[in-house]
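Student: Provided below are the primary sequence and the corresponding predicted coordinates.
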Amino acid sequence: MATITLPPPNANYQFSILTNIFKQGLPNTDADTFDYAKENFGLIHQSYPSDATLENAEDKTQWQRFEHYIRDLNKNAEDGIVYKILYLGRHGQGYHNVAESRYGTALWDSYWAKQEGDEHAHWADAHLTPIGEQQALDVNAFWTSALTHAKVPAPEKYYTSPFYRCLQTSWLSFHNLSLPASSPFAPIVKELLRETNGVHTCDRRGASSIIRSDFPSYTLEPGLPETDVSWTPDHREKPTEHILREHWCLEEIWTESKDKQFLSITAHSGTIAAVLGAVGHRRFALPTGGVIPIAVKGERLRG
């Protein structure tokens, strides 16, 4: 198996996980059975060193005290160190997910993933199924409750993969929430957040003009081509290549969002796995519509 050295030699940042913050990072937490919605998003109940500087800390929720802790860490951090909380959400069920279940992974990878669809559905740049739409609405219901009761900090900036299933998921998850006026739902469409690239037609991006037409409130990164020029039918991106890609993606996010500490990222199973790998988090597979929060330290190495 190929290995990877992080950060890469020409990196501007080094990323690492803050440990013992979320249950999802603990080695004994079972990803197959863990329900973030029933576990306070996984936030471990504990006191923080910053509690002493929070007025009426004893009356605050765990998340309010944690938010104060993160903001206090950033306020007192050494130059070049920035902490961010990433809410990583996987898209809801897409038609390609249904097809892989129908044919089995071996036949899917060897044949069907290379096709545009079958008699049941079209899955190139796959859209959400009705089940996938409901999964995204379930995320919306979670956030509605979490913002009101647990006082989970709302994302201060939103990022999404350019694939249609993620555009749909982010919209259904967030667009109608009661959000702070200073942090509206205004997603940035980021190419580096795309799924593992190549071979599979479900991972070939649709036209950028379709994104602009169907999601007019979303902002596309400058220079995003009309067609997907990076996808190839004969090379599938390796896991180590994907981890490196997400390292560079995080570098861009840290640079673009210097003053934002809580960020939402809507992406894919492979992309989220690569982000976890890039920051040194344990493997934690998400179901379609799943979400995992992680606390990341970014340390600038140069620049």
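Tutor: That came through, no problem.
Student: only C-alpha atoms for contact and neighbour calcs from this point on.
Tutor: Will do.
Student: show me the strands in this protein, by range?
Tutor: 13-17, 81-90, 157-160, 188-189, 219-220, 262-267, 291-300 (DSSP state E).
Student: looking at the ones you listed, which is closest to residue 71?
Tutor: Ranking the strands of the chain by their distance to residue 71 (criterion: CA to CA) puts strand 81-90 first, at 8.4 Å.
Student: just put the strands of the chain in CSV and tack on distance to residue 171.
Tutor: Putting the strands of the chain into CSV (distance: least, CA to CA, whole Å) gives the following:
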stretch, distance to residue 171
strand 13-17, 28
strand 81-90, 12
strand 157-160, 10
strand 188-189, 12
strand 219-220, 13
strand 262-267, 10
strand 291-300, 15
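Student: could these go into a markdown table alongside distance to residue 73 and mean neighbour count?
Tutor: Formatted as a markdown table, the strands of the chain follow (distance: least, CA to CA, whole Å; neighbours: other CA atoms under 10 Å):
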| stretch | distance to residue 73 | mean neighbour count |
| --- | --- | --- |
| strand 13-17 | 14 | 20 |
| strand 81-90 | 7 | 23 |
| strand 157-160 | 19 | 24 |
| strand 188-189 | 26 | 22 |
| strand 219-220 | 30 | 17 |
| strand 262-267 | 13 | 25 |
| strand 291-300 | 10 | 21 |
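Student: residue 263 and residue 114, how far apart?
Tutor: Going from residue 263 to residue 114 by CA to CA, to the nearest Å gives 34 Å.
Student: now swap in residue 93 and tell me
Tutor: Going from residue 93 to residue 114 by CA to CA gives 19 Å.
Student: from residue 294, how far off is the closest residue to residue 125 other than its chain neighbours?
Tutor: In this structure, residue 125 finds its nearest non-sequential neighbour in residue 202, 4.5 Å apart by CA to CA, 6 or more residues apart in numbering. Separation of residue 202 from residue 294 (CA to CA): 27 Å.
Student: how about the longest helix along the chain: buried residues?
Tutor: Longest helix in the chain by number of residues (criterion: DSSP state H): helix 239-256. For helix 239-256, the buried set under the neighbour-count rule, 16 or more other CA atoms under 10 Å, comprises 239-251, 253-254.
Student: quick one, helices of the chain?
Tutor: Here the chain has its helices, by DSSP H, at 62-75, 95-103, 105-110, 130-145, 164-174, 208-214, 239-256, 269-279.
Student: with distance to residue 193 added, can I get those in JSON lines?
Tutor: Below are the helices of the chain laid out as JSON lines (distance: least, CA to CA, whole Å):
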{"stretch": "helix 62-75", "distance to residue 193": "25"}
{"stretch": "helix 95-103", "distance to residue 193": "18"}
{"stretch": "helix 105-110", "distance to residue 193": "21"}
{"stretch": "helix 130-145", "distance to residue 193": "18"}
{"stretch": "helix 164-174", "distance to residue 193": "10"}
{"stretch": "helix 208-214", "distance to residue 193": "15"}
{"stretch": "helix 239-256", "distance to residue 193": "7"}
{"stretch": "helix 269-279", "distance to residue 193": "6"}
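Student: ok, and here's another one to check against it:
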Amino acid sequence: MDVTISPGLYPLHRCKTLHLARNAQGVHNVAGDIDFSNYLSEEFFDAHLTPLGWQQVDNLRKHVHETGLSKKIELVIVSPLLRTLQTAVGVFGGEGYKDGVDVHPLMVENAGKSIRPAISSLYCPPFVAVELCREHLGVHPCDRRKSISEYQPLFPAIDFSLIDCKEDSLWEANYREKDEEIATRGLKFLNWLWTREEREIAVVSHSSFLYQTLGVFGNDCHPSVKSEICTQRVLQNFNC
């Protein structure tokens, strides 16, 4: 059956620009590449970034500043897991934090086994943690988060107020979220983004969440566009 694909027009003032980034390499990724069963290990509960992961963060930060994105982004939305929090503040945060400055740091020194200096919240957009953009839920301890009360001292300038339950009430030990459930959660997240007044937003999430969410779109486009939407990359830019 022939399918006719017609172009669509949308006024720019009705659109938001989303910059989608996944977390940099975590210790669970390295272990999982060696043996997939390592994803079941409690050793990697709420996994932190590797040294290579921090190098990826630094490289993406350089790109964000060289392209001028750092001056355009009005809001950073981040999944409340350690590796995404580290990635978000490393890429989109301010410069090194100095004592005596009258603002809370985005990240304190050495947060999450990072061996990194503190990161300032000066001259950068607000950061908000949102549960809806979390990684594939269930079974894998690396995708279970700590209590919000443990994150707040490590990331003082991140807003965790939209998270209703301090403890992780979404992750289940014996049930792994289905792909279609991730996509449904992703659409709910995007609908929530429409309620925000900011027009240009960075979202720091996870590969499975982004892949399943973006896979819902593009069925009314040329196959080449569909393919581009669903390609996994470090940073994706979309108008929606």
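Tutor: On my side now, so go ahead. Since this is a predicted model, take the numbers as computed values, not measurements.
Student: on that earlier part again, just name the most buried of the helices of structure 1.
Tutor: Among those, the stretch with the highest mean neighbour count (mean count of other CA atoms under 10 Å) is helix 164-174, at a mean of 25.
Student: now that one, how far from the centre of its chain.
Tutor: Chain-centre distance of helix 164-174 of structure 1: 12 Å, with CA atoms, centre = their mean, to the nearest Å.
Student: re earlier: quick check: the aligned residue in structure 2 for the residue nearest to residue 125 of structure 1 vs residue 55 of structure 2, distance?
Tutor: Taking TM-score structural alignment, residue 202 of structure 1 has residue 142 as its aligned residue in structure 2. Distance from residue 142 of structure 2 to residue 55 of structure 2, counting by CA to CA: 21 Å.
Student: check residue 45 of structure 2 too.
Tutor: Residue 45 of structure 2 sits 22 Å away from residue 55 of structure 2, going by CA to CA.
Student: and for residue 131 of structure 2?
Tutor: To residue 55 of structure 2, residue 131 of structure 2 is 26 Å away according to CA to CA.
Student: so for residue 93 and residue 114 of structure 1, which sits in the more crowded spot?
Tutor: residue 93 (24 against 18; other CA atoms under 10 Å).
Student: in structure 2, what residue corresponds to the more buried one?
Tutor: Match for residue 93 of structure 1 (TM-score structural alignment): residue 25.
Student: which residues touch that match?
Tutor: 49, 50, 52, 53, 54, 56 (CA atoms under 8 Å, 6 or more residues apart in numbering).
Student: redo those as a markdown table? Include distance to residue 229 of structure 2.
Tutor: Below are the contacts of residue 25 of structure 2 laid out as a markdown table (distance: CA to CA, whole Å):
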| residue | distance to residue 229 of structure 2 |
| --- | --- |
| 49 | 26 |
| 50 | 28 |
| 52 | 26 |
| 53 | 24 |
| 54 | 26 |
| 56 | 22 |
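Student: preserved in structure 1, out of these?
Tutor: For the contacts of residue 25 of structure 2, the subset whose aligned partners also touch in structure 1 (both residues aligned by TM-score structural alignment, their matches' CA atoms under 8 Å) is 49, 50, 52, 53, 54, 56.
Student: of all those residues, which comes closest to residue 80 of structure 2?
Tutor: Nearest to residue 80 of structure 2 among these: residue 49, at 14.1 Å, using CA to CA.
Student: residue in structure 1 paired with that closest one?
Tutor: Here residue 49 of structure 2 is matched to residue 128 in structure 1, going by TM-score structural alignment.
Student: residue in structure 1 paired with residue 180 of structure 2?
Tutor: Taking TM-score structural alignment, the alignment pairs residue 180 of structure 2 with residue 240 from structure 1.
Student: residues in contact with residue 215 of structure 1?
Tutor: Contact analysis of residue 215 of structure 1 by CA under 8 Å, 6+ apart lists residue 167.
Student: cool, and residue 211 of structure 2?
Tutor: 230, 231, 232.
Student: got it, and residue 70 of structure 1?
Tutor: So residue 70 of structure 1 contacts 83, 84, 261 (CA under 8 Å, 6+ apart).
Student: for residue 158 of structure 1, state which of those is nearest.
Tutor: Distances from residue 158 of structure 1 to these, taken by CA to CA, are shortest for residue 261, at 11.5 Å.
Student: so what corresponds to that closest one in structure 2?
Tutor: Aligned by TM-score structural alignment, residue 261 of structure 1 pairs with residue 199 of structure 2.
Student: so what does residue 89 of structure 2 match up with in structure 1?
Tutor: Here residue 89 of structure 2 is matched to residue 171 in structure 1, going by TM-score structural alignment.
Student: roughly how far does that match sit from residue 235 of structure 1?
Tutor: For residue 171 of structure 1, the distance to residue 235 of structure 1 (CA to CA) stands at 31 Å.
Student: thought residue 12 was touching the match of residue 261 of structure 1, still the case?
Tutor: No. Between residue 199 of structure 2 and residue 12 there is no contact under CA atoms under 8 Å: 10.3 Å.
Student: and the closest residue in space to residue 83 of structure 2 that isn't next to it in sequence, how far from residue 163 of structure 2?
Tutor: Spatial nearest neighbour of residue 83 of structure 2, excluding adjacent residues (CA to CA, 6+ apart): residue 48 at 4.9 Å. Using CA to CA, we find residue 48 of structure 2 at a distance of 21 Å from residue 163 of structure 2.
Student: also residue 10 of structure 2?
Tutor: Applying CA to CA, the value for residue 10 of structure 2 to residue 163 of structure 2 is 33 Å.
Student: and what of residue 147 of structure 2?
Tutor: From residue 147 of structure 2 across to residue 163 of structure 2, the span is 11 Å (CA to CA).
Student: what's the answer for residue 21 of structure 2, then?
Tutor: Distance of residue 21 of structure 2 to residue 163 of structure 2, given as CA to CA: 21 Å.
Student: repeat that for residue 238 of structure 2.
Tutor: For residue 238 of structure 2, the distance to residue 163 of structure 2 (CA to CA) stands at 26 Å.
Student: who touches the spatially closest residue to residue 257 of structure 1 that is not a sequence neighbour in this structure?
Tutor: Sequence neighbours aside, residue 157 is the residue nearest to residue 257 of structure 1 in space, at 7.7 Å (criterion: CA to CA, 6+ apart). Contacts for residue 157 of structure 1 (CA under 8 Å, 6+ apart) come out as 183, 184, 185, 186, 187, 257, 260, 262, 263, 264.
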